[in-house]
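> This is the structure alone, sequence omitted:
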């Protein structure tokens, strides 16, 4: 069989949440555009987006303490928390639009209401949490949050965590009922099913091997058809690389100047999953703790109620691990293969600066199952080893780049890298990731299709009413949008917009 050469308008590489979101947005904004998707696995949402490969938290900074650092003067900086919350509201609005338009159905198959809580022990941490609560409660996005350092109240909120607790250390928690558990795997599959009805060509078991610029300015993607072992060449005006950990090697193949001096450091994750239904039923919340001193942000321990395949389950973690693979299904040569002449100094600088992270990862890899259970018992004192089993979560590639902070800085966020002319873009990085997919893809659209943004703006505002507006500065609009998205997504009653301390 001969080689296939075809042209199209848009190519999306990787069938995860990011490509699904960009594809869904573009099909609403430019329905006549031809879109092709290439995914090397046999289904959508099988890597980072898969429900077992991430924590399933709708990241809105309601409970994640690493988004609200304490400043040297002792006050709490909530800027990042507000920003992430606003970004998650964009996702809620777009998902609601899809549901209200009958483009996807049964939102409870991918999103469920679940209280989000922060839990700390020790006088200093309790003081920090109270200051955080007071700072956030003054912002409309966080109204409805409660704080308590009363053990009796905490027994009502988190009976499983408080059961058998003998420590005399002060303990406190915040709770907000407007949190969510999001099954990003299910959402991704729903979005791709929707895209297929819009004549988007989705090619599974097609591995992208190379990306080159052609003389006429198009991007030519060399694709290996895994099943019939043929080689295909597809050219497009615009290419989006949304291949999770596999994005960096593909970005490097493009040769664009923006791909230089960027490296990646892979971190794998493990969760403990509860297999005892009686224990699962005793807990109903996502409870985030505080990372240990010197530990990286991705190490924040949390005990999560999850809904997977319409079944309630309980996960604790993550425990970090190290693998040189950039994807769970990747190669042991991924890390070494990503080191190029243009980024070797960046990578070496990061190696020197991140000795604490290296030490932390080595310690995590060396943990026995019983040591993991001991960490779990800091959350659930009565936890029994026979009720929990280990599952391997996804690979995350943390971005390393040269910044104002210095050479070889490790980034703990989500980052878009695009060519100056907007003809190609790649998504790198990890958390908050999929939760803010709509915000991130709107940024891609603004950077890569500036000539269309003005004509598309009315449609964008129809899909996302708060587009271009700060919800934190418009409390009435926030309340209105939060109520309408809660209704559309089946998230129950809207916020009780009060706050309480007990």
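It's in. Remember, it's a predicted structure, so these values are computed and weren't measured experimentally. Numbers count the residues shown, from 1 in each chain.

> drop to CA atoms for contacts and neighbour counts, all remaining ones
Will do.

> Which parts of the stretch 251-400 of the chain are helices?
277-281, 334-337, 344-353, 355-365, 369-377 (DSSP state H, counting those that start in this stretch).

> Please report the distance of residue 176 from residue 248.
According to C-alpha to C-alpha, to the nearest Å, residue 176 and residue 248 sit 37 Å apart.

> likewise residue 15?
Distance of residue 15 to residue 248, given as C-alpha to C-alpha: 16 Å.

> One more to weigh against that first structure:
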């Protein structure tokens, strides 16, 4: 054991997209600060940020139906869609700044233009989609969206999905060409390569075993060097816990009041991946459907064109499942180990309230390959079993906490827990996650470093011109940002022409 205490300014736990983004922002704002990263795996972006462990969708509410809801009066609430779209625009601007500054290169290796589509069947769903289209298409953030219930037009848009389809039910789709496919694994690795070249110490095969407060208000981390077997002690004034599903157990070890009465519910997933290039070539879009009754929002079925290692592929899913692990590389005791005296009531309340979700997950776990193929054929009527393989996607840990809606409320989103003094923060939850990493990390900076914000604001606005501005109220700025970021990131010319 190494008893020597190693001091630094900032420690980031987990080498995923969140730590990569926060580290890159801080390095631009205060290059003199010393930053260290601890990752228990051998490489960056191996868990939730890995390209095989998420949908790769640049989540901007262009196609995700669960970001718009129908009000009791029949109108469509698009407020969440607007928020998520604006948050994704921050990511695009920051990535463009990094490319223009030669801090990262070859943006085509992590982002590509790809149409985003919503597809529904049934008269009621078609009516909803049309109302959704009317609400969104009048908004400057969603200009360029089209809708059609014409079978010939849909055959032109999505031939793989339409061929062999019986026309018993009404069907409709929306399409917008300004969508993107994002390889968050590749982006994560690019950002860590950049950080390493700017003297950020990245420690792979290092597992953070404990976190405790020191007498001077700093945080001391007990770190296991997996390679040598040594235990190291590192202290920092600020710690960010960005360990994906592994963040909750570490947050609990801090003992901060904000960590109480919070639990986690792990949800695993599977994707089906097409191994037939001829089939892959017939589809060019991300097509999102509607979640089944009782399914969590993260289980919305979608058929996605993906670019992984610059190779075009096709994924369908996700199929939800249950595992007590909080990470793919985690332990079967993760869930039971997260139950503490201060959150046991919260966890039990969630178990009672979410019986329909539990039933759904059990049904998903029990699905055979042929049953999964049947679900795929709801999207691709002519799908053949031999053309599709199964891959295990990443683990997601949904936050459970007590809210105004009652004890044990399951949260479907991304959540940051911050100590009152801003000295430590932890990221929990899932979608839209990686797509809004820049927005989420700017919020962390704002909460944790309030005394620096006046000094840093001009630099933040240089990196992200729309920071602090409502894009909704500035259509000209939306057009300017779309145009400039599309050019820098090498995205489709169609994005440059927004009416």
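Yes, it's here. Source: prediction; values computed, not measured.

> More neighbours: which of residue 176 and residue 248 of the first structure?
Between residue 176 of the first structure and residue 248, residue 248 has the larger neighbour count (other C-alpha atoms under 10 Å), namely 26 against 22.

> Secondary structure element holding residue 18 of the first structure?
Using DSSP states H and E, residue 18 of the first structure sits in helix 17-29.

> So which elements touch that helix?
Using 3 or more C-alpha pairs under 8 Å, 6 or more residues apart in numbering; DSSP states H and E, the elements in contact with helix 17-29 of the first structure are strand 4-13, helix 184-197, helix 437-448, helix 450-463.

> cutoff 7 Å now
helix 184-197, helix 437-448 (3 or more C-alpha pairs under 7 Å, 6 or more residues apart in numbering; DSSP states H and E).

> With distance to residue 424 of the first structure as extra columns, can I get those helices in JSON lines?
Output for those, formatted as JSON lines (distance: least, C-alpha to C-alpha, whole Å):
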{"stretch": "helix 184-197", "distance to residue 424 of the first structure": "21"}
{"stretch": "helix 437-448", "distance to residue 424 of the first structure": "8"}
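
> Show me where the stretch 251-400 of the second structure has its strands.
262-274, 286-288, 302-308, 311-321, 388-392, 396-403 (DSSP state E, counting those that start in this stretch).

> quick one, which of the ones you listed is nearest to residue 127 of the second structure?
strand 286-288 (16.6 Å; C-alpha to C-alpha).

> Not counting that closest one itself, show me its contacts.
With C-alpha atoms under 7 Å, 6 or more residues apart in numbering as the contact definition, strand 286-288 of the second structure has outside contacts at 63-64, 115-119, 300-305.

> ok so, going back, tilt between the helix holding residue 18 of the first structure and helix 437-448?
Here helix 17-29 of the first structure points in a direction 60 degrees away from that of helix 437-448 (axes from the mean of the first three to the mean of the last three C-alpha atoms, to 10 degrees).

> give me every residue that touches the residue minimising distance to the centre of the first structure.
Centroid check for the first structure by C-alpha atoms, centre = their mean gives residue 433 as the closest residue, at 2.7 Å. By C-alpha under 7 Å, 6+ apart, residue 433 of the first structure lies in contact with residue 414.

> Give the aligned equivalent of it in the second structure.
Matched by TM-score structural alignment, residue 433 of the first structure corresponds to residue 433 in the second structure.

> Now the two most distant members of the contacts of strand 286-288 of the second structure.
Pairwise over these, using C-alpha to C-alpha, the maximum falls at 115 and 300, 17.5 Å.

> circling back: just the strands of the stretch 251-400 of the second structure: most buried one?
strand 286-288 (a mean of 26; mean count of other C-alpha atoms under 10 Å).

> mean deviation (superposed) between that strand and the first structure, please.
By mean C-alpha distance after the TM-score superposition for the first structure, the fitted strand 286-288 of the second structure averages 0.1 Å away from its aligned residues in the first structure.

> Can you tell me the SS state at the closest residue to residue 427 of the first structure other than its chain neighbours?
Leaving aside its sequence neighbours, residue 427 of the first structure sits nearest to residue 416 (C-alpha to C-alpha, 6 or more residues apart in numbering; 4.6 Å). Secondary structure for residue 416 of the first structure, judged by DSSP: H, G, I helix; E, B strand; the rest coil, is strand.

> what's the neighbour count on residue 416 of the first structure?
Around residue 416 of the first structure there are 16 residues (other C-alpha under 10 Å).

> what does the one 10 residues further on give?
Residues lying near residue 426 of the first structure (other C-alpha under 10 Å) number 23.

> Likewise for residue 42 of the first structure?
So residue 42 of the first structure, with other C-alpha under 10 Å, has 12 neighbours.

> give the contact list for it.
204, 205.

> Kindly indicate whether it is helix, strand or coil.
Classified using three-state DSSP, residue 42 of the first structure is coil.

> which position in the second structure aligns with it?
So residue 42 of the first structure corresponds to residue 42, using TM-score structural alignment.

> list the contacts for the closest residue to residue 314 of the first structure other than its chain neighbours?
Excluding its sequence neighbours, the residue lying closest to residue 314 of the first structure (C-alpha to C-alpha, 6+ apart) is residue 305, at 4.8 Å. Taking C-alpha under 7 Å, 6+ apart, we find residue 305 of the first structure in contact with 283, 284, 285, 286, 312, 313, 314, 315.
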